[in-house]
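> Pasted the sequence and its predicted model underneath.
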Amino acid sequence: MTALYIDADACPVKAEAERVATRHKVAMFVVSNGGLRPSQNPLVETVIVADGPDVADMWIAERCGPGDVVVTGDIPLAARCVEAGARVLKHNGEALTQANIGNVLATRDLMTDLRAADPFRQGGGKGFTKADRSRFLEALERELRAAARV
C-alpha cells in the first residue's frame, strides 16, 4: 500500500501534497519535531518526533520503502529513502533517483565545503516560485501513479 511521507520542517508544499494524496486516497505522514497544525483530513497523520538532529529524517527513513513516495529537501535523507526503494521528490518537483542521487550528494557536499571556506559568502538558494509549485504538483501526481503500480 502506497504511503506519502513529508519531511515537514520548512516544506512549502504540504497543502498541495495533501490535496494530491487525498485525490489518490493515499495515507500521508507529515513528520516534524513540532510547530505544525494537524490536518483534519483522516488520510493525514501528523507525526511529532522528539527534538534532536535528524530525528524526523530517521523516522521517515526507517519506514519508507518500495511503493512509497517521500517529499524532502534533505539530500542525505533522500539518499537513504532512494536506497530503501522509495520514490523521492524535492519541493520543486525534481525527482531524486538511483541514477542521480550520487551526483546530488556530491554537489551538496562540495557546496557545504565552499560555504565553510568562505564565511563572508552572502545569499542563499533560489526562491520558491509558482513554477516550482506547479512542477511539484505534476511530479507528485506522476510519482503516486507510478508507486501505485509497484
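Looks like it arrived, so ask away.
> Every contact and neighbour count from this point should use C-alpha atoms.
Fine.
> my read: residue 46 touches residue 33, true?
No - no contact is recorded between residue 46 and residue 33 when judged using Cα atoms under 8 Å, the distance being 10.1 Å.
> tell me, how many neighbours does residue 37 end up with?
By other Cα atoms under 10 Å, 7 other residues sit near residue 37.
> now it: how far from residue 10?
In this view, residue 37 and residue 10 are 14 Å apart by Cα to Cα, to the nearest Å.
> got it, and residue 71?
Summarising the geometry, the distance separating residue 71 from residue 10, computed by Cα to Cα, is 11 Å.
> And those two? Which one has more around it.
Ranked by neighbour count (other Cα under 10 Å), residue 71 and residue 10 place residue 71 first, with 30 against 11.
> and that one, what is it in contact with?
If you count contacts by Cα atoms under 8 Å, 6 or more residues apart in numbering, residue 71 has them with 4, 5, 6, 7, 88, 89, 90, 91.
> what's near enough to touch the fourth one?
With contacts taken as Cα under 8 Å, 6+ apart, residue 7 has the following neighbours: 30, 31, 32, 56, 57, 60, 70, 71, 72, 73.
> Columns secondary structure on top of the residues you listed, output as CSV?
What follows is the contacts of residue 7, written out as CSV (DSSP: H, G, I helix; E, B strand; the rest coil):
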residue, secondary structure
30, strand
31, strand
32, strand
56, helix
57, helix
60, helix
70, strand
71, strand
72, coil
73, coil
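> also this one, for the comparison:
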Amino acid sequence: MQIWVDADACPKAVKEILFKTAIRREVKTTLVANQYLSVPSSTFINTIKVSAGFNVADNEIVELCNPGDLVITADIPLADKIVDKGATGLNPRGELYTIDNIKGILSMRNLMEELRSAGSVSGGPAAFSPKDRQNFTNQLDKYLTRHL
C-alpha cells in the first residue's frame, strides 16, 4: 500500500501529519504537485513535480495509484477516478471516499456546482479547523490500522 497526496491544495497541517505517519508506520508516501515541495528526508517520503496545468497532478495520481492505495485529496472528481481503480480516497477533513459513497458525493458536488453557477448558492467550504485536523488524523489512523 502506498499513500498518494494531491499536494497543491493540501493543508500544511495535513502534510505534517502525513510526514510523521509515513515515518512512524513506514508507509511510502508520495506528494504530487506542480511546484517544488519541501519534505523531510526519509526513504518513505518523496515528491513528484508535474508541469502546471489543469488536472496534471490529478492525472499523474490516477495513472500511478494502484488498487489498495490511499489517495489524500479534496478533489471529488479525482476521488471518483481513483476509487474506480480500486484505491480509497481520504479528504483532508477526514471523510473517506469509497466505492459505497463516491457516486453520491460526486452527484451532490455537481448539483452544488450548478447551483453556484446559477447564483442560487454562494460560498464554499469553511476554513480548515482544528476539528478537521483531528478528524483527518483519526480516520487516517483507523484506515492504516485496518490495511497495514
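That came through fine. For clarity, every value in this text was computed on a predicted model and none was experimentally measured.
> Superposing both, give me the TM-score.
These two chains, once laid on top of each other, score a TM-score of 0.92 by TM-score structural alignment, normalised by the length of structure 2; 146 aligned residues with a Cα RMSD of 1.5 Å.
> which of the contacts of residue 7 of structure 1 tops the neighbour count?
Greatest neighbour count in those, by other Cα under 10 Å, goes to residue 71: 30 neighbours.
> Quick one: list the elements packing against whatever helix or strand residue 116 of structure 2 lives in.
For residue 116 of structure 2, the element it lies in under DSSP states H and E is helix 102-117. With contacts taken as 3 or more Cα pairs under 8 Å, 6 or more residues apart in numbering; DSSP states H and E, helix 102-117 of structure 2 sits against helix 76-84.
> Can you list the buried residues in the helix it packs on?
Within helix 76-84 of structure 2, the residues that qualify as buried by neighbour count (16 or more other Cα atoms under 10 Å) are 76, 77, 78, 79, 80, 81, 82, 83.
> mean shift of that helix relative to structure 1?
Once the two structures are superposed, the average separation between helix 76-84 of structure 2 and the matching residues of structure 1 is 0.6 Å (mean Cα distance after the TM-score superposition for structure 1).
> Next, the angle helix 102-117 makes with that helix.
Angle between the axes of helix 76-84 of structure 2 and helix 102-117 is 170 degrees (criterion: axes from the mean of the first three to the mean of the last three Cα atoms, to 10 degrees).
> Check the offset of the helix holding residue 116 of structure 2 from the chain's centre.
Relative to its parent chain, helix 102-117 of structure 2 has a centroid offset of 18 Å by Cα atoms, centre = their mean, to the nearest Å.
> Downstream of that helix, the next helix or strand is which one?
Scanning forward in sequence from helix 102-117 of structure 2, with DSSP H and E defining helices and strands, the next element found is helix 130-147.
> Would you indicate which residues of stretch 86-102 of structure 2 are buried?
When neighbours are counted by 16+ other Cα under 10 Å, the buried residues of stretch 86-102 of structure 2 are found to be 86-99, 102.
> Likewise for stretch 24-42 of structure 1?
Counting neighbours by 16+ other Cα under 10 Å, the buried set in stretch 24-42 of structure 1 is 26, 27, 28, 29, 30, 31, 32, 33.
> Regarding that stretch, how distant is the last residue from the first?
For stretch 24-42 of structure 1, the separation between the terminal residues is 13 Å (Cα to Cα).
> Please apply the same query to stretch 87-103 of structure 1.
17 Å.
> go on, stretch 88-103 of structure 1?
One end of stretch 88-103 of structure 1 to the other measures 15 Å (Cα to Cα).
> Check stretch 94-109 of structure 2 too.
By Cα to Cα, the extent of stretch 94-109 of structure 2 from end to end equals 17 Å.
> Equivalent analysis for stretch 122-141 of structure 2, please.
34 Å.
> One more: stretch 60-77 of structure 1?
Across stretch 60-77 of structure 1, the terminal residues are separated by 8 Å (Cα to Cα).
> cool, stretch 79-94 of structure 2 as well?
Where stretch 79-94 of structure 2 starts and where it finishes are 13 Å apart, if you go by Cα to Cα.
> which SSE is residue 45 of structure 1 in?
Taking DSSP H and E as the definition, residue 45 of structure 1 sits inside strand 44-48.
> Same question for stretch 40-53 of structure 2: list its buried residues.
Buried residues in stretch 40-53 of structure 2, counted by 16+ other Cα under 10 Å: 44, 45, 46, 47, 48, 49, 50.
> This completes my enquiry, with thanks.
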